[in-house]
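Engineer: Model the structure of this input:
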Amino acid sequence: MRWAVNCSLLFTELPPLDRPAAARAAGFDAVEFWWPWPGEPVPSAGDVDAFCAAIEDARVRLIGLNFYAGDMPAGERGVLSHPGRAAEFRASVAVLARIAERTGVRSFNALYGQRLDGVAPAEQDRAATGNLVFAAREVGGLGGTVLIEPLARGPNGAYPLETAADAMAVVRRARAAGAPNVKLLFDVFHLTVNGDDPAKVAREHAADIGHVQIADAPGRGRPGTGRIDFPALFAVLDEIGYDGRVALEYVPDGPSAREFAWSDPPRR
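Structural biologist: From the prediction side, this is the model:
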């Protein structure tokens, strides 16, 4: 496996712009982020420039970035399926495209959004498909892939995508509507806590996996803190021919720089 580190969950003891350099100091050459400006779909040009400069100055690759997902600290988990927020989401896509042009990032996670009171699920699903097609076409011109992710049941509110089957239904709708560059984000933690067997999912959807993220379950800590058999899982990823990065997206138990002793430093 070739590792990347998620700088929205790890190194959070540091300001966001200091995290890429901290990841580099810990031995990583690749990082990913959630949307860096919660609740702000169109940050200032200066903020975007500072974010890109932090990546460049640290000499790391940005390999994954979330689309705008609303105010995540306040509990939102995406606006993709919100019928009244299409303009907000699509305005953020242009920002993301500028970051992609500058940094080379090509994998983009689109959190689906929670179910809304008083809005039919079918209406939300139509809104999501339209926004997915728009986003996929915009990043497709850069060689980019849009990712769809199930999230853990409970802490993410009325988020409707809990299993690989849920996410793949969205992927298939987007593909049928003309967006072939939409794939599954294979997050081992979320799949496991919702009852999916990650090895089975990996084998069934080998061609559909666009990116892999890991954390142990339960607890969402580093590998070895829960019950997932990571050596066996990594063997399955090798078996299916997955050759992308594996992003460490777990919650540290103490200073982040001490959280990587389990991994193989030469592979970072």
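Engineer: all contacts plus neighbour counts: C-alpha atoms, from now on.
Structural biologist: Noted.
Engineer: sec struct for Glu56, please.
Structural biologist: Secondary structure state of Glu56, per DSSP: H, G, I helix; E, B strand; the rest coil, is helix.
Engineer: Before we compare anything, build this one as well:
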Amino acid sequence: MLDVLDPLTAVANLSTLYSALPVGDRPGAAARDGYRAVESWWPFERPVPSGTEIDEFAGSIEAAGVELVALNFFLGDPAAGERGILSHPERAAEFHDHVEVVRRLALRLGVRLFCVPFGDRRPGLAERDQRATAVANLAHAHRRLRPLGGVPMLEPLSGLPSYPLVTAADAVAVIEEVDGVTGVPGSVGLLADLYHLAAVGSDIDADIDAHGGRIVHVQLADHPGRHEPGTGRIDFARHLSRLRARGYTGRIALEFFPAR
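Structural biologist: Purely as a prediction, here's the structure:
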């Protein structure tokens, strides 16, 4: 377990570990703490920021000398109940424009993993229509990012009554639909956040056994509390050993809010 928290091997989530700092100061703070690799939630207020905003964020990563391993797509305003725009038909054109910004960051910074928030259920829209929009948008993101080695990811989330992807099986069902559209197995990866899986009462070992081959990125925070390992009840040593035994060779990202 000690190496899970080792800054030389772990990925620091800039948006949780350094949430008290301005966005531009976070990469430098992570580097000073010894981290060589980082990930981030969408660092801009809009899905299509200005060129100056893009340059400032990218410049902060480059100046810190850290590797940006993973980046979230636009989430929106969580306080207003927004959880992404992937499945919102009225924002499909905006999503396509957003993908081009993500692609620009991928070209400049070399980031290759992209968590795509699914979006909350929209009143008055049929669930099948939202799902069809999400599948089409994910297929588009795959086509634009694949030439760069990029992989969109879906993540089950907890604590959000209007969010459709709660379990690993929920996310995998959408991933399989996208694979059918693109004809490319693994066109979308599964992001396994052990905190969210624990929070919804999933059998994490069973999820790893059933879907381990689709997991391309792992995040952790303890449950309850969403703080560092050791503050809750998740058996990280067992789950991470099981992941490795099932062939997972990726990084482990620290997406917790420090209790200390």
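Engineer: Quick check: TM-score for this pair?
Structural biologist: The TM-score (TM-score structural alignment, normalised by the length of structure 2) is 0.93; 251 aligned residues with a CA RMSD of 1.2 Å.
Engineer: Tell me the counterpart residues of the biggest helix by length in structure 1 in structure 2, please.
Structural biologist: When structure 1 is parsed with DSSP state H, its longest helix is helix 121-140. Per the alignment by TM-score structural alignment, helix 121-140 of structure 1 matches residues 127-146 in structure 2.
Engineer: can you list contacts of that stretch?
Structural biologist: Outside of stretch 127-146 of structure 2, the residues within contact range by CA atoms under 8 Å, 6 or more residues apart in numbering are 86-89, 92, 95-96, 99-100, 103, 118, 121-122, 150-152, 174, 177-178, 181-182, 187-188.
Engineer: and if you look at stretch 28-44 of structure 1?
Structural biologist: For stretch 28-44 of structure 1, contacts defined as CA under 8 Å, 6+ apart pick out 3-8, 16, 20, 23, 59-73, 88-89, 91-92, 95, 247, 268.
Engineer: buried sites along the longest helix of structure 1?
Structural biologist: For helix 121-140 of structure 1, the neighbour count (16 or more other CA atoms under 10 Å) marks 124-140 as buried.
Engineer: and after it, which helix or strand comes next?
Structural biologist: Using DSSP states H and E, the helix or strand that follows helix 121-140 of structure 1 in sequence is strand 145-148.
Engineer: average gap between that following strand and structure 2?
Structural biologist: Following the fit onto structure 2, the mean deviation recorded for strand 145-148 of structure 1 is 0.5 Å by mean CA distance after the TM-score superposition for structure 1.
Engineer: and that strand, what does it pack onto?
Structural biologist: Strand 145-148 of structure 1 sits against strand 107-109, helix 121-140, helix 164-176, strand 182-187, strand 209-214, with contacts defined as 3 or more CA pairs under 8 Å, 6 or more residues apart in numbering; DSSP states H and E.
Engineer: do that again at 7 Å, thanks
Structural biologist: In terms of contacts (3 or more CA pairs under 7 Å, 6 or more residues apart in numbering; DSSP states H and E), strand 145-148 of structure 1 is packed against strand 107-109, helix 121-140, strand 182-187.
Engineer: Quick one: closest of those to Ala152 of structure 1.
Structural biologist: strand 182-187 (9.9 Å; CA to CA).
Engineer: residues contacting Pro152 of structure 2?
Structural biologist: For Pro152 of structure 2, the contact set (CA atoms under 7 Å, 6 or more residues apart in numbering) comprises Leu113, Phe114, Cys115, Val116, Ala141, His142, Val188, Gly189.
Engineer: Now do the contacts for the last one.
Structural biologist: Gly189 of structure 2 makes contact with Val151, Pro152, Met153, Leu154, Arg214, Ile215, Val216 under the criterion CA under 7 Å, 6+ apart.
Engineer: most neighbours, which of those residues?
Structural biologist: When neighbours are counted by other CA atoms under 10 Å, Met153 leads the contacts of Gly189 of structure 2 with 29 neighbours.
Engineer: Could you look up the SS state of the nearest residue to Glu162 of structure 1 once chain neighbours are set aside?
Structural biologist: Setting aside the residues directly before and after it, Glu162 of structure 1 is nearest to Pro150 in space (CA to CA, 6 or more residues apart in numbering), at 4.7 Å. What three-state DSSP gives for Pro150 of structure 1 is coil.
Engineer: Tally up the residues packed near the aligned partner of Pro150 of structure 1 in structure 2, please.
Structural biologist: Counting by TM-score structural alignment, Pro150 of structure 1 lines up with Pro156 in structure 2. Using other CA under 10 Å, the number of residues around Pro156 of structure 2 comes to 24.
Engineer: so Pro156 of structure 2 sits right up against Leu165, yeah?
Structural biologist: Yes: with contacts counted by CA atoms under 7 Å, Pro156 of structure 2 reaches Leu165, the gap being 4.9 Å.
Engineer: Please enumerate the shared neighbours of the two.
Structural biologist: Common neighbours of Pro156 of structure 2 and Leu165, using CA under 7 Å, 6+ apart, are Ala171.
Engineer: returning to that earlier point: return the distance of the residue nearest to Glu162 of structure 1 relative to Val105 of structure 1.
Structural biologist: With distances taken as CA to CA, to the nearest Å, Pro150 of structure 1 is found 22 Å from Val105 of structure 1.
Engineer: now Ala128 of structure 1
Structural biologist: Taking CA to CA, one finds Ala128 of structure 1 at 23 Å from Val105 of structure 1.
Engineer: and what of Ala69 of structure 1?
Structural biologist: As judged by CA to CA, Ala69 of structure 1 and Val105 of structure 1 stand 18 Å apart.
Engineer: These two: which has the busier surroundings?
Structural biologist: Neighbours of Ala69 of structure 1 and Val105, each counted by other CA under 10 Å, are more numerous for Ala69; the result is 25 against 22.
Engineer: my read is the more buried one is in a helix, agree?
Structural biologist: No: using three-state DSSP, the assignment for Ala69 of structure 1 is coil, not a helix.
Engineer: What residue in structure 2 is paired with it?
Structural biologist: Using TM-score structural alignment, the partner of Ala69 of structure 1 in structure 2 is Leu75.
Engineer: which residues in structure 1 form strands?
Structural biologist: For structure 1, strands defined by DSSP state E occupy the ranges 2-6, 30-33, 61-66, 107-109, 145-148, 182-187, 209-214, 245-248.
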